[in-house]
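**Q** output the structure for:
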Amino acid sequence: MSSVTPHKFAIAAGEPHSTIRVRNLQCSVKVGTDAWGRSGKLQPVLISVAVDLRHGFGSSGVEDKVDASTIHYGVLSKGVLEVVEKFGSSAANTKEITEQTTLVGLWNTIFSALTGIVLDRQQKVQSFAADALVDPQVVRSVEIKIMLPKASLIGNGVSLCGAVLLGEGEEVVLEQTRGLQLHGLRIPTLIGVNANERLAKQIVIASIKLDLWRKTEDEYTKLEELVVKTIGESSFETLETLAHQTARMLWDFFGFVATTPHTPSITIGLEKPTAVTFADAPMIEYTLNEENNLPLPNERARKW
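**A** Reported below is the predicted structural model:
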């Protein structure tokens, strides 16, 4: 089993035959930290689950009934909500910050309930649970996304999304991927090449994704603080340089290093809503990994 980028995971998983999705299951639970970095606070959570079947719908698609060849989305939804409720009860009785109160802990708990596969802190198979919501022999891959819409001070929320490719033989987990994302941070900054753009700050909407996220601690408020400081105090002319420099700052801050055969990557998406009058926004997207983690060409880029 190895951790890979979402692109390489998609290649390994291939085109799915059939998929059952449940989007944005709404619940509230004490998990992670709130927008101010405080733990133990009840907050809204949106959970999305996608299950790719190994062989298509089979008899369920022919006989017009829900049987063992598919996954009952009602049972799936109810099961996930019950798991979250139990997680919340456990977290409520825990005053200390442990893995059972973190965003990663909730993701692992939902995954274990779905598949019966228990992962350890290194995301390796530790044991197998007696019961599972889905049959790993029927399911090819499972994707779980946990969204905290109120965990950001100036953005649209924080999410942790992970997917696991399941095997049929002794190796039950073939590949996995997981990423942490900050959505839609609205940050005022001095940006632009035109003379009028140098007179005042304008809003830049930033979305940040860190692939191959291995940390178990909740550090998204720290991540947001660093992004806001880096972008807000900058005065670059181009979004390209701003994206590159922001990615470099995050790379150095989190101490990413090369791993074999896969390396972490940081994707920065930047939008300027007021730059083009008759469009929602121009946008650039930049991904930094070990292959293109190069120094900037000159000190001109370090303007803050």
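**Q** going forward, measure contacts between C-alpha atoms and count neighbours the same way
**A** OK.
**Q** which residues in the protein form helices?
**A** For the chain, the helices defined by DSSP state H cover 6-13, 59-63, 73-92, 103-115, 220-232, 239-254.
**Q** format these as CSV; extra columns: mean neighbour count and distance to Thr274.
**A** Formatted as CSV, the helices of the chain follow (neighbours: other Cα atoms under 10 Å; distance: least, Cα to Cα, whole Å):
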stretch, mean neighbour count, distance to Thr274
helix 6-13, 15, 32
helix 59-63, 12, 49
helix 73-92, 16, 41
helix 103-115, 22, 35
helix 220-232, 18, 17
helix 239-254, 18, 13
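**Q** want to throw those into TSV with distance to Gly269?
**A** Putting those into TSV (distance: least, Cα to Cα, whole Å) gives the following:
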stretch	distance to Gly269
helix 6-13	16
helix 59-63	40
helix 73-92	31
helix 103-115	23
helix 220-232	12
helix 239-254	7
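**Q** and the closest residue to Leu160 other than its chain neighbours, what does it touch?
**A** Distances taken as Cα to Cα, 6 or more residues apart in numbering put Leu180 closest to Leu160, at 4.7 Å, once the chain neighbours are dropped. Contact analysis of Leu180 by Cα atoms under 8 Å, 6 or more residues apart in numbering lists Val158, Ser159, Leu160, Cys161, Lys209, Leu210, Asp211, Trp213.
**Q** how much space between the third one and Val134?
**A** As defined by Cα to Cα, to the nearest Å, Leu160 lies at a distance of 21 Å from Val134.
**Q** more neighbours: which of the two?
**A** Neighbour count, other Cα atoms under 10 Å: between Leu160 and Val134, Leu160 has more, with 23 against 20.
**Q** returning to that earlier point: from Cys27, how far out is the residue nearest to Leu160?
**A** Counting by Cα to Cα, the gap from Leu180 to Cys27 is 20 Å.
**Q** next, the structure of the following sequence, for comparison with the previous one:
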Amino acid sequence: MYGQPWCRDGIRVEDLALQHAPKSGVDAWGREKQQPLLLSVSLSFRSAFDTAASQDALDESTMHYGLLSKNLRALRPVQDWETLDSLAHRIHQTILETPPGHALIQSCQIEIKLPKASLLGDYVNYVYFVEDEEHTGRVLHLSRVFIPTLIGVNDNERTAKQKLYVSVWIDRIQADDSESYTELERILTQAIEPTEFETLESLAIYVLKVLKMNYEPLKSRETSVRLRLEKPQAVPHASAPIIEIVRTSDELAAMVR
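**A** Reported below is the predicted structural model:
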């Protein structure tokens, strides 16, 4: 359905800075160093928060987002360094320990944003999704990597490189691959920089083939990829023409046979 919401009743806390920033993930050079981290959580409730609304007072049909934020900000490092997946798991446990906890929450989405973890991109985002304690999903998102590229069908576009922004989402990534974004960025830049395609469509297919053959997490049977290419100089009266392509693991495998 167009415009479908992420929940019927729920709350979201966005871009929360932690008071005791954990050393988690790797920096843009792949080192286990302290770096900025912003946390967003989205909670979908099992039922409506009608009683809180009718009484105009907080009760167990909702969660106090101020208390949730306080509990999350108080989260402390438990070791010298931990993976993003380990941190996401601890964040989830903190959410469940915030009243009313599990009895209220049907699903939970945790987003760990690393604004300095990409050399050429806007940020890295690690998304950790849990539904009813049974299904856990993970997405690694590398946002808007800037790669000057020779791309275009017009004569003027064949004379010089222009701006290209590349975004990638790796869906159903494994927990052990939560720090693979530096490898992903390296493969993208090395693959795209020397190319001279005329269309974004051809470039997109080429990039997916390169990723499938060289990026280790895509060798998993269940892992799929979404790729977005933005070419801001191409249309003078628009911010950018954009193409997107999504391929499942089976479709990726068929592309490189």
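**Q** returning to what we had before: return the subset of the contacts of Leu180 of structure 1 lying in strands.
**A** Mapping the contacts of Leu180 of structure 1 onto strands (DSSP state E) picks out Val158, Ser159, Leu160, Cys161, Lys209, Leu210, Asp211.
**Q** and the second one, how many residues sit next to it?
**A** Neighbours of Ser159 of structure 1 under the rule other Cα under 10 Å: 23.
**Q** ok, it - contacts?
**A** Contacts of Ser159 of structure 1 by Cα under 8 Å, 6+ apart are Lys145, Ile146, Met147, Leu148, Leu180, Gln181, Leu182, His183.
**Q** how about the nearest residue to the aligned partner of it in structure 2, chain neighbours excluded?
**A** Matched across to structure 2, Ser159 of structure 1 falls on Asn125, judged by TM-score structural alignment. Distances taken as Cα to Cα, 6+ apart put Lys113 closest to Asn125 of structure 2, at 4.4 Å, once the chain neighbours are dropped.
**Q** equivalent analysis for Asn71 of structure 2, please.
**A** Leaving aside its chain neighbours, Asn71 of structure 2 sits nearest to Thr94 (7.0 Å; criterion: Cα to Cα, 6+ apart).
**Q** coming back round to it: and the residue nearest to Asn125 of structure 2, what pairs with it in structure 1?
**A** Using TM-score structural alignment as the criterion, the counterpart of Lys113 of structure 2 in structure 1 is Met147.
**Q** roughly how far does the alignment partner in structure 2 of Asn194 of structure 1 sit from Leu43 of structure 2?
**A** Residue pairing (TM-score structural alignment): Asn194 of structure 1 is matched to Asn154 of structure 2. Asn154 of structure 2 sits 48 Å away from Leu43 of structure 2, taking Cα to Cα as the criterion.
**Q** neighbour count for the two, which is higher?
**A** Remark: of Asn154 of structure 2 and Leu43, Leu43 carries more neighbours, 23 against 10, as counted by other Cα under 10 Å.
**Q** what lines up with that one in structure 1?
**A** Using TM-score structural alignment as the criterion, Leu43 of structure 2 maps onto Val51 of structure 1.
**Q** shouldn't its match be in contact with Val138?
**A** No - the criterion here is Cα atoms under 8 Å, and Val51 of structure 1 misses it with Val138 at 9.8 Å.
**Q** number of nearby residues for the residue lying closest to Ser44 of structure 2 once chain neighbours are set aside?
**A** The shortest distance from Ser44 of structure 2 to any non-neighbouring residue, by Cα to Cα, 6+ apart, is to Gly10 (4.5 Å). Other residues within reach of Gly10 of structure 2, judged by other Cα under 10 Å, total 22.
**Q** what residue of structure 1 matches up with Gly10 of structure 2?
**A** In structure 1, Gly10 of structure 2 lands on Thr19 (TM-score structural alignment).
**Q** which residue ranges of structure 2 form strands?
**A** For structure 2, the strands defined by DSSP E occupy 10-17, 38-45, 105-114, 123-131, 135-146, 165-171, 224-230, 242-247.
**Q** out of those strands, nearest to Asp56 of structure 2?
**A** Nearest of the strands of structure 2 to Asp56 of structure 2, taken as Cα to Cα: strand 10-17 at 16.0 Å.
**Q** look up how far Glu216 of structure 2 lies from Thr94 of structure 2.
**A** With distances taken as Cα to Cα, Thr94 of structure 2 is found 32 Å from Glu216 of structure 2.
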